[in-house]
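Student: here's my sequence, what's the structure:
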Amino acid sequence: MVTIPIGAWISSLVFDIVAFVVDDPEPFAVGATVLIVIGLIGAVLAAILGLLDYSQLENGTPARRTATTHMLLNLTVVALFVISLVVRLVAGADEENVLGFVVSLVGVLVLGFSGYLGGKLAYHFGVRVAAEGTQAEGFR
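Tutor: Below you'll find the predicted structure:
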């Protein structure tokens, strides 16, 4: 599920950049706004699954601390994209918007670090990869 918001939000930045350089920015500005909405919907769905994983992590463990940081960063990213969306809608979603772009850019930068932590959870700590018994089979 995480690929939906990541892909949508990065694509929205590409649409923003294109909107700044073409003669008719409207379709790209509108596209960026729509992609932000798609990313927000995807983020809610990903968060539901993430909370299921989070609830399985034991308190006080490095995995739980990493997951808590990952979750807080993701909530920050969602807040930034909500702000970007509101800025765009208030200014007119059919025009290029520098403030909306900057807020989205910050959101994607925070998302990058959060993604690193998500990768650490999956590939270092094995969260949501496989049950311990299944993982142990690979080392026997």
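Student: please count neighbours and contacts with C-alpha atoms only from this point.
Tutor: Will do.
Student: just the helices in this structure please.
Tutor: Here the chain has its helices, by DSSP state H, at 3-21, 26-55, 62-91, 98-119, 132-137.
Student: tell me what the last one is packed against?
Tutor: In terms of contacts (3 or more Cα pairs under 8 Å, 6 or more residues apart in numbering; DSSP states H and E), helix 132-137 is packed against no helix or strand at all.
Student: quick one, what contacts Val37?
Tutor: Residues near Val37 by Cα atoms under 8 Å, 6 or more residues apart in numbering: Leu85.
Student: separation between Ala130 and Trp9?
Tutor: Note on Ala130: its distance to Trp9, by Cα to Cα, to the nearest Å, is 29 Å.
Student: what of Ala46?
Tutor: 14 Å.
Student: what do you get for Val78?
Tutor: 10 Å.
Student: kindly report the same for Val18.
Tutor: Distance of Val18 to Trp9, given as Cα to Cα: 14 Å.
Student: more neighbours, these two?
Tutor: Between Val18 and Trp9, counting by other Cα atoms under 10 Å, Trp9 is the more crowded of the two (27 against 18).
Student: these two touch, right, the more buried one and Gly31?
Tutor: No. Here Trp9 does not reach Gly31: they are 11.0 Å apart, not a contact under Cα atoms under 8 Å.
Student: overlap in contacts, the two.
Tutor: Shared contacts of Trp9 and Gly31 (Cα under 8 Å, 6+ apart): none.
Student: for Ala114, which non-adjacent residue is closest in space?
Tutor: Just so we're on the same page, residue 114 is Ser rather than Ala. With Cα to Cα, 6 or more residues apart in numbering as the criterion, Ser114 has its nearest non-adjacent residue at 5.3 Å, and that residue is His70.
Student: ok, that neighbour - how many residues close by?
Tutor: Count around His70 with other Cα under 10 Å applied: 22.
Student: check the one 4 residues further on too.
Tutor: When neighbours are defined as other Cα under 10 Å, Asn74 has 21 of them.
Student: and the gap between it and Gly50?
Tutor: Using Cα to Cα, Asn74 is found at 10 Å from Gly50.
Student: this one next, for a side-by-side:
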Amino acid sequence: MVADTTKQNGTTTSWMNTPPRSPLLRHYSAKLVASMPWLDKLSTPLQSWSKSIFGNPKDTTYRVKDFLVGVWLGHPVHPALVAIPIGAWTSALVFDLAWLGSDDDEGMARSADMMMWLGLVGAAGSAATGLANWVDTDGQEQRTGMLHAVLNGGATVLNLSSALLRLSGQRRTAIALASTAYALILYSSYLGGELAYSNGIGMNRVIPEGGPDEFVAVMDEKDLVEGKLTRVDVEGMPVVLLKDRSTINAIAATCSHLGGPLDEGSYEDGVVHCPWHNSGFRMSDGCVMNSPAVYAQPTFAVRVRDGKIELRRLEHA
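Tutor: Presented below is the predicted three-dimensional model:
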């Protein structure tokens, strides 16, 4: 069976720009995002501004990005933080509904107000960490992330207005605004799931790869040029080698961030940088030296026997 060719206005459309057929929610959500090119006019200057603020990996300001992304945690920070505003605003909605049905219960009102302000605090942290993750995206993921941010921003403004109205005693109007914000949050959360699980933003791209438990010969030692990043295949797993004097180091060649080929990157002072988004990894042990990657690269034990370089995978991704 030959797959149908998708065409728009007589021009073949890349599969990357074609919405999934099912389920219908994903299909129409992707079509909605594709119909919003104006989002690019927001995302392009925002990305430029963000990159100018964070600077380059050698800049001190880049450490802020490393922190927000989650290099220190070994896991993206954003998914953990988003639970705070979503959970708090869900609780606020429940307390608001209880207040509406309990004849002005002051305890319910105070609880709702506390949750509303807690959610606003959590939203600030979620926005900062989300921006740090999003700044290195492009294409459809960039646009989806921008819509995600616009919806979250709108919900936050509505909830801030709701919180202020509560202080002035206009509680029923405040609840109406908060309820509208919650509807935006539900769809925005769905888009966040699309980015994380469908597009793989923030996922470990090297996790599916295997590697041998026993030493496997990959190349002749004499053919390995000192100081040159060299790609080899180890039972189907791409690995990058680097010889520094008498030492040979080997780490997975697939960047854990978005799958870039590390062997095509640059090497300086013991660190290899991905050619796609400049994630830095220490060649000696695969540790993340700078974001956007947060997951370390798998490493390999190296030995030379009978003039052959042999590798054995050491740890889980």
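Student: and the aligned residue in structure 2 for the residue nearest to Ser114 of structure 1, what does it touch?
Tutor: Using TM-score structural alignment, the partner of His70 of structure 1 in structure 2 is His148. If a contact means Cα under 8 Å, 6+ apart, then His148 of structure 2 has Ser188, Ser189, Leu191, Gly192 as its contacts.
Student: which strand is the longest one in structure 2?
Tutor: Counting by DSSP state E, the longest strand found in structure 2 is strand 237-244.
Student: is it true that Leu73 of structure 1 touches Leu111?
Tutor: Yes. Taking Cα under 8 Å as the definition, Leu73 of structure 1 is a contact partner of Leu111 at 7.3 Å.
Student: tell me the residues of structure 1 aligned with stretch 173-186 of structure 2.
Tutor: Using TM-score structural alignment, stretch 173-186 of structure 2 pairs with 99-112 in structure 1.
Student: and that stretch, how far from the chain's centre?
Tutor: 10 Å (Cα atoms, centre = their mean, to the nearest Å).
Student: tell me how many other residues surround the corresponding residue of structure 2 for Ala79 of structure 1.
Tutor: Matched by TM-score structural alignment, Ala79 of structure 1 corresponds to Val157 in structure 2. Residues near Val157 of structure 2, counting by other Cα under 10 Å, number 16.
Student: return the distance of Val157 of structure 2 relative to Arg282 of structure 2.
Tutor: To Arg282 of structure 2, Val157 of structure 2 is 42 Å away according to Cα to Cα.
Student: likewise Thr44 of structure 2?
Tutor: In terms of Cα to Cα, Thr44 of structure 2 sits 31 Å off from Arg282 of structure 2.
Student: and for Ser168 of structure 2?
Tutor: For Ser168 of structure 2, the distance to Arg282 of structure 2 - Cα to Cα - is 56 Å.
Student: which one's more surrounded, these two?
Tutor: Neighbours per residue, other Cα under 10 Å: of Ser168 of structure 2 and Arg282, the larger number sits with Arg282, 21 against 9.
Student: corresponding residue for that one in structure 1?
Tutor: For Arg282 of structure 2, no residue is aligned by TM-score structural alignment.
Student: list the contacts of Thr61 of structure 1.
Tutor: Contacts of Thr61 of structure 1 by Cα under 8 Å, 6+ apart: none found.
Student: looking at structure 1, name the residue matched to Ala124 of structure 2.
Tutor: Under the alignment (TM-score structural alignment), Ala124 of structure 2 pairs with Val44 in structure 1.
Student: next, count neighbours for its match.
Tutor: Val44 of structure 1: 16 neighbours (other Cα under 10 Å).
Student: got a list of what it touches?
Tutor: With Cα under 8 Å, 6+ apart, Val44 of structure 1 has no contacts at all.
Student: again, but for Ile84 of structure 2
Tutor: Ile84 of structure 2 touches Leu118, Gly119, Gly122, Ala123, counting by Cα under 8 Å, 6+ apart.
Student: rerun at 10 Å
Tutor: By Cα atoms under 10 Å, 6 or more residues apart in numbering, the residues touching Ile84 of structure 2 are Thr90, Met115, Leu118, Gly119, Leu120, Val121, Gly122, Ala123, Gly125, Ser126.
Student: ok, now Asn159 of structure 2?
Tutor: 89, 116-117, 119-120, 153, 165, 174-182.
Student: show me how to select, in ChimeraX, the buried members of the contacts of His148 of structure 2.
Tutor: Those of the contacts of His148 of structure 2 that count as buried under 16 or more other Cα atoms under 10 Å are selected in ChimeraX with:
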select :188,189,191,192
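Student: map Ile10 of structure 1 onto structure 2.
Tutor: So, by TM-score structural alignment, Ile10 of structure 1 is matched to Thr90.
Student: ugh, wrong one, Ala29 of structure 1
Tutor: Counting by TM-score structural alignment, Ala29 of structure 1 lines up with Ala109 in structure 2.
Student: nearest residue to that match other than its sequence neighbours?
Tutor: Nearest residue to Ala109 of structure 2 in three dimensions, chain neighbours excluded: Trp99, at 6.2 Å (Cα to Cα, 6+ apart).
Student: burial measure for the one you found, as a count.
Tutor: With neighbours defined by other Cα under 10 Å, the count for Trp99 of structure 2 comes to 20.
Student: intersection of neighbour lists for Val78 and Trp9 of structure 1?
Tutor: Ile36, Gly39, Leu40, Ser104, Gly107, Leu111.
Student: between the residues you listed, which is nearest Glu58 of structure 1?
Tutor: Distance to Glu58 of structure 1, by Cα to Cα, is smallest for Leu111 among the shared contacts of Val78 and Trp9 of structure 1, at 24.6 Å.
Student: distance check, the closest one against Val77 of structure 1.
Tutor: Using Cα to Cα, Leu111 of structure 1 is found at 6 Å from Val77 of structure 1.
Student: right, I'll call it a day here.
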